[in-house]
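K.L.:
Provided below for reference: sequence and predicted model.
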Amino acid sequence: MPEDAQRLIDTSTAHPARRYDYWLGGKDNFAADRESADAIARLAPLVPKWARENRWFMRRAVAYLAREAGIRQFLDIGTGIPTSPNLHEVAQAIAPESRVVYVDNDPIVLTHARALLTSGPHGRTAYLDADLAEPEDILGSDEVTTTLDLSRPVALSLIAVLHFFKDAQDPHGIVRRLVSALPSGSYLAISHNTWDYLPEPRRAALESAVKDEGQCRDRAQFTRFFDGLELVDPGVVVLSEWRRDDSADLPLPEPWEISAYGAVARIP
C-alpha cells in the first residue's frame, strides 16, 4: 500500500466500503469495519445477502447496457473496493472496446486502482479520486475527458452510493447535473437502500444504527432520480428482481430480505 494512502486511511472508524467488502467475504477491512458490520448484521441478519444481490444487479445492468443497449462507455461513481468481476470486466467480456472510468474518494480504493486499471487491449479504464458531491470536478477531470467521449452515449452507474447522501446534500440535484452532461442515448443505473419492506421495530433499530451515514428512501423518492428519463423494463423494482436470470445461481429472495431498489433508464 502506498505510504500516502496509509496515512489517509483511518482504521479506527468503520467505513461503508470496507464494511461492504466484509459482507462480500473480502479481506480489505479492519476490526472497526467488522465490528460495525456484525452489529448491523445482528439487526438485519440477511445484509450479506443484500450485498451479494447488489453485486448481481450491477452485473446484470452492465450486461444489458453493453449487449442490448450497445453502450461502450461507462462512468462508475462510488466504485468501492473491487470485487471480481468488476464493471469493466463485465462490459469488456461483451464488448472488448468498452471504456470505463471508476470514481471514488476512499483512499483504500485508490490502493486497488492498479487492479481496476487492468483492461483488455482493445478497451481502456481509468480511476479518478473524486467525490460524487462535486460533480463538476468529475465531469471536468482529465480522466473523464481523455477516456470518455461525452458527445457519445455513456452509462452512468451509481450503485449503492446515493443512500449515503442526506436530502440536505441534494442528491437529486447531483444526479440531474451529471445526467445533464450526458448526450441523448445515454443511460442511468442506480441501486439504493429503502426501508419500504422492513417491519417495525426492525426498521427503527436499523434506522437508528445508520442514521449518521446517510438516508434510505422510499419508492417515490427513489423514482425521482429518474425524472424525465425513460425507465427500462421492468422499471423500479426490488433490485434482486431486475431482469433476473440464472446467472446469480441463487433463489429469488423475498423483497424484505433485500429492501433495496434498482432501476435503469435511458436519457432521451
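P.N.:
Structure's in. What do you need?

K.L.:
can we go C-alpha only for contacts and neighbour counts from here?
P.N.:
Fine.

K.L.:
Quick check: closest non-adjacent residue to Val238.
P.N.:
If the residues on either side of it in the chain are set aside, Val238 comes closest to Tyr261, at 4.4 Å by CA to CA, 6 or more residues apart in numbering.

K.L.:
and the one you found, helix, strand or coil?
P.N.:
Assigned by DSSP: H, G, I helix; E, B strand; the rest coil, the conformation of Tyr261 is strand.

K.L.:
what's the distance between it and Glu53?
P.N.:
Applying CA to CA, to the nearest Å, one obtains 11 Å for the distance of Tyr261 from Glu53.

K.L.:
And those two? Which one has more around it.
P.N.:
Legend: neighbour count by other CA atoms under 10 Å for Tyr261 and Glu53, higher for Tyr261 (27 against 21).

K.L.:
Confirm for me that that one is in contact with Ser191.
P.N.:
Yes - applying CA atoms under 8 Å, one finds Tyr261 in contact with Ser191, separated by 5.5 Å.

K.L.:
All the helices of the chain, in order from the start?
P.N.:
Assigned helices in the chain, in chain order: 3-8, 16-23, 31-43, 47-67, 87-94, 107-110, 113-116, 135-139, 142-147, 171-180, 202-209, 219-223, 255-258 (criterion: DSSP state H).

K.L.:
Can you lay out those helices as CSV showing distance to Glu230?
P.N.:
Formatted as CSV, the helices of the chain follow (distance: least, CA to CA, whole Å):
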stretch, distance to Glu230
helix 3-8, 41
helix 16-23, 30
helix 31-43, 35
helix 47-67, 14
helix 87-94, 22
helix 107-110, 32
helix 113-116, 30
helix 135-139, 22
helix 142-147, 25
helix 171-180, 13
helix 202-209, 31
helix 219-223, 11
helix 255-258, 24
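
K.L.:
For Leu128, which of these is the nearest?
P.N.:
Among the helices of the chain, helix 142-147 comes nearest to Leu128, with 6.3 Å by CA to CA.

K.L.:
Report the buried residues of that closest one.
P.N.:
143-144, 147 (16 or more other CA atoms under 10 Å).

K.L.:
ok, residues contacting it?
P.N.:
The set of residues external to helix 142-147 that reach it, using CA atoms under 8 Å, 6 or more residues apart in numbering, is 99-101, 124-128, 138-139.

K.L.:
Select from those the one having the most neighbours.
P.N.:
Val100 (30 neighbours).

K.L.:
is it true that that one touches Ala66?
P.N.:
No - assessed by CA under 8 Å, Val100 is found out of contact with Ala66, at 11.8 Å.

K.L.:
tally of neighbours for Arg19?
P.N.:
Residue neighbour count, defined by other CA under 10 Å, stands at 25 for Arg19.

K.L.:
returning to that earlier point: just the contacts of helix 142-147: which are in strands?
P.N.:
Taking DSSP state E as the definition of strands, these contribute 99-101, 124-128.

K.L.:
Can you lay out those residues as CSV showing distance to Glu3?
P.N.:
Formatted as CSV, these follow (distance: CA to CA, whole Å):
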residue, distance to Glu3
Arg99, 29
Val100, 27
Val101, 24
Arg124, 27
Thr125, 24
Ala126, 21
Tyr127, 19
Leu128, 19
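
K.L.:
Pasting the second one now:
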Amino acid sequence: MTDAATPDAATWLSDLGDLFDRVEQVAGVPLQTLWVSELEDQSILLPASDADPVHRILYRDNTHETTPYLVAMEAVQLLRVLQAPGEQQLAMLPRREARERVVSEAERRNRDLSLAQQRKVGLNLYNTTLSQLRTVPPAMAVDRWLFEQLPQLRSRQDAFLRQQCQELAEGLALGMDRRMPPLVLQANRAMDAAYAIHAATLSGVPEFSLPYQGSAWEELGTELLQLAQASTSDAAESTEVSDPDRQVIDAWAERLGIARWYDWS
C-alpha cells in the first residue's frame, strides 16, 4: 500500500514494486510507504509490531532525486534483518568505561569550552563513532545489493553517493581534528575513507574518494573494505546462517582499536 502525493512519486514507487513484494513475502505482513512532509529525517523505517502488523517506510520529500534510493535502502535493510535468524539480531550496547575514557580525553582537548560543553563533545564523539561503526558496513552492503539487483536506480544511487561523499568532504574541512581523541579521529576518518572509496568504486566516479587519496586514511579505509569483503566471503561459504554485518563490524572495530567499546546483547 502506498500514499503517492505526486505523479513522480507514483512512478518511482511503481519501480520499487518488485522489491516491496519481496519484502512482504518474507515478512508475511504488508509494507506501506507514506509521504510525511514534516518528517525530521529524510526517511525512516517503522517496523511492524504485534499491535500494528504493518511495516512502514516514511519519507519526507517525494520529489527529490535521492528519495527513491533512500526508500529502497530502508526496504532492503528491512529485508536483510528479516532474513537474519532471530538469535543473530543483537543490539550494540555501549560500555560505560569506554565512554567515560573518551569523554575524559575529549575534555582535555577542549579546555576552551565550559565543563558541560566539554562533556557534551565527548559523549557526542563516542556515540557518533559507535553509530558510524554500526551503520556504515550494512549501508555499503545495501548499496551493493541495490547496484546488482535494481539497475533502474543507478542514476538515483549515483546522486545519493555523491551527496554522501560531499558531506564527508565538508566534515574534513571543519578543522575538528584537534578536538578529537586520536582513536576517535582514526576511526572516524578511516570509516569515512572506506565509504568514499566504496562509493567511488561502485559508481565509477574516482572523484568521490579524492579528499582521501594519498593519505593514511585512504590506506586504512582500503584495509577496512578488504576486511568487509573477507567477512562477506566467509559468511557466504559457511554452512551456518549468520549475520554478516556483525562479523564485519567486529572486524572493523578490532582493526580500529575500538573493539572494547561495546557489547552485543
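P.N.:
Yep, that arrived. Only a predicted model underlies this, so the values are computations on that prediction, with no experimental measurement involved.

K.L.:
Mind checking the TM-score on these two?
P.N.:
Aligned and superposed, the two chains score 0.34 in TM-score terms (TM-score structural alignment, normalised by the length of structure 2); 154 aligned residues with a CA RMSD of 6.1 Å.

K.L.:
for the helices of structure 1, which one sits closest to Val238 of structure 1?
P.N.:
Smallest distance to Val238 of structure 1 across these (CA to CA): 6.3 Å, for helix 255-258.

K.L.:
buried residues in the closest one?
P.N.:
Within helix 255-258 of structure 1, the residues that qualify as buried are 255, 257-258, counting by 16+ other CA under 10 Å.

K.L.:
In TSV, list those residues along with distance to Ala41 of structure 1.
P.N.:
As requested, those are exported to TSV (distance: CA to CA, whole Å):
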residue	distance to Ala41 of structure 1
Pro255	17
Glu257	12
Ile258	13
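
K.L.:
and the nearest residue to Ala189 of structure 1 once chain neighbours are set aside, how far is that from Thr223 of structure 1?
P.N.:
Spatial nearest neighbour of Ala189 of structure 1, excluding adjacent residues (CA to CA, 6+ apart): Val264 at 4.3 Å. Noted for Val264 of structure 1: a distance of 11 Å to Thr223 of structure 1, by CA to CA.

K.L.:
between those two, which one's more packed in?
P.N.:
Shown here are Val264 of structure 1 and Thr223; by other CA under 10 Å, Val264 has more neighbours (27 against 17).

K.L.:
Hmm, the more buried one is touching Ile190, no?
P.N.:
Yes - distance between Val264 of structure 1 and Ile190: 6.6 Å, which falls inside the contact criterion (CA under 8 Å).

K.L.:
so where do the helices sit in the stretch 101-250 of structure 2?
P.N.:
115-149, 154-172, 182-203, 216-237, 244-256 (DSSP state H, counting those that start in this stretch).

K.L.:
Report all helices and strands that the longest one contacts.
P.N.:
Same thing as helix 115-149 of structure 2. Here helix 115-149 of structure 2 touches helix 67-83, helix 96-108, helix 154-172, helix 182-203, helix 244-256, going by 3 or more CA pairs under 8 Å, 6 or more residues apart in numbering; DSSP states H and E.

K.L.:
Give me whichever of those is most buried.
P.N.:
Highest mean neighbour count of these: helix 182-203, a mean of 22 (counted as mean count of other CA atoms under 10 Å).

K.L.:
right, and out of the ones in strands among the contacts of helix 142-147 of structure 1, which lies closest to Ser180 of structure 1?
P.N.:
Nearest to Ser180 of structure 1 among those: Val101, at 17.9 Å, using CA to CA.

K.L.:
if I pick that closest one, what's in contact with it?
P.N.:
Going by CA under 8 Å, 6+ apart, Val101 of structure 1 touches 74-76, 125-128, 143-144, 147-148.

K.L.:
Any chance of JSON lines for these, columns distance to Arg203 of structure 1?
P.N.:
Below are the contacts of Val101 of structure 1 laid out as JSON lines (distance: CA to CA, whole Å):
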{"residue": "Phe74", "distance to Arg203 of structure 1": "34"}
{"residue": "Leu75", "distance to Arg203 of structure 1": "33"}
{"residue": "Asp76", "distance to Arg203 of structure 1": "30"}
{"residue": "Thr125", "distance to Arg203 of structure 1": "39"}
{"residue": "Ala126", "distance to Arg203 of structure 1": "39"}
{"residue": "Tyr127", "distance to Arg203 of structure 1": "36"}
{"residue": "Leu128", "distance to Arg203 of structure 1": "35"}
{"residue": "Glu143", "distance to Arg203 of structure 1": "40"}
{"residue": "Val144", "distance to Arg203 of structure 1": "39"}
{"residue": "Thr147", "distance to Arg203 of structure 1": "42"}
{"residue": "Leu148", "distance to Arg203 of structure 1": "41"}
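
K.L.:
circling back: so can I have JSON lines of the contacts of helix 142-147 of structure 1 showing distance to Arg59 of structure 1?
P.N.:
Shown next, in JSON lines, are the contacts of helix 142-147 of structure 1 (distance: CA to CA, whole Å):
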{"residue": "Arg99", "distance to Arg59 of structure 1": "16"}
{"residue": "Val100", "distance to Arg59 of structure 1": "14"}
{"residue": "Val101", "distance to Arg59 of structure 1": "16"}
{"residue": "Arg124", "distance to Arg59 of structure 1": "18"}
{"residue": "Thr125", "distance to Arg59 of structure 1": "17"}
{"residue": "Ala126", "distance to Arg59 of structure 1": "19"}
{"residue": "Tyr127", "distance to Arg59 of structure 1": "19"}
{"residue": "Leu128", "distance to Arg59 of structure 1": "21"}
{"residue": "Ile138", "distance to Arg59 of structure 1": "23"}
{"residue": "Leu139", "distance to Arg59 of structure 1": "24"}
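
K.L.:
From these, pick the one nearest Leu8 of structure 1.
P.N.:
If you rank the contacts of helix 142-147 of structure 1 by distance to Leu8 of structure 1 using CA to CA, Leu128 comes first, at 16.3 Å.

K.L.:
Surely the closest one and Pro107 touch.
P.N.:
No - using CA under 8 Å, Leu128 of structure 1 makes no contact with Pro107, being 11.1 Å away.

K.L.:
Show me which of the contacts of Val101 of structure 1 is closest to Ile94 of structure 1.
P.N.:
Taking CA to CA as the measure, Phe74 is the one of those closest to Ile94 of structure 1, at 13.4 Å.

K.L.:
was I right about the closest one contacting Ser157?
P.N.:
Yes - Phe74 of structure 1 lies in contact with Ser157 (CA under 8 Å); the separation is 7.2 Å.

K.L.:
Please say which of these two ends up with more neighbours.
P.N.:
For Phe74 of structure 1 versus Ser157, neighbours defined as other CA under 10 Å are more numerous around Phe74 (29 against 24).

K.L.:
do you know which of the helices and strands packed on helix 115-149 of structure 2 lies nearest Asp3 of structure 2?
P.N.:
helix 67-83 (13.0 Å).
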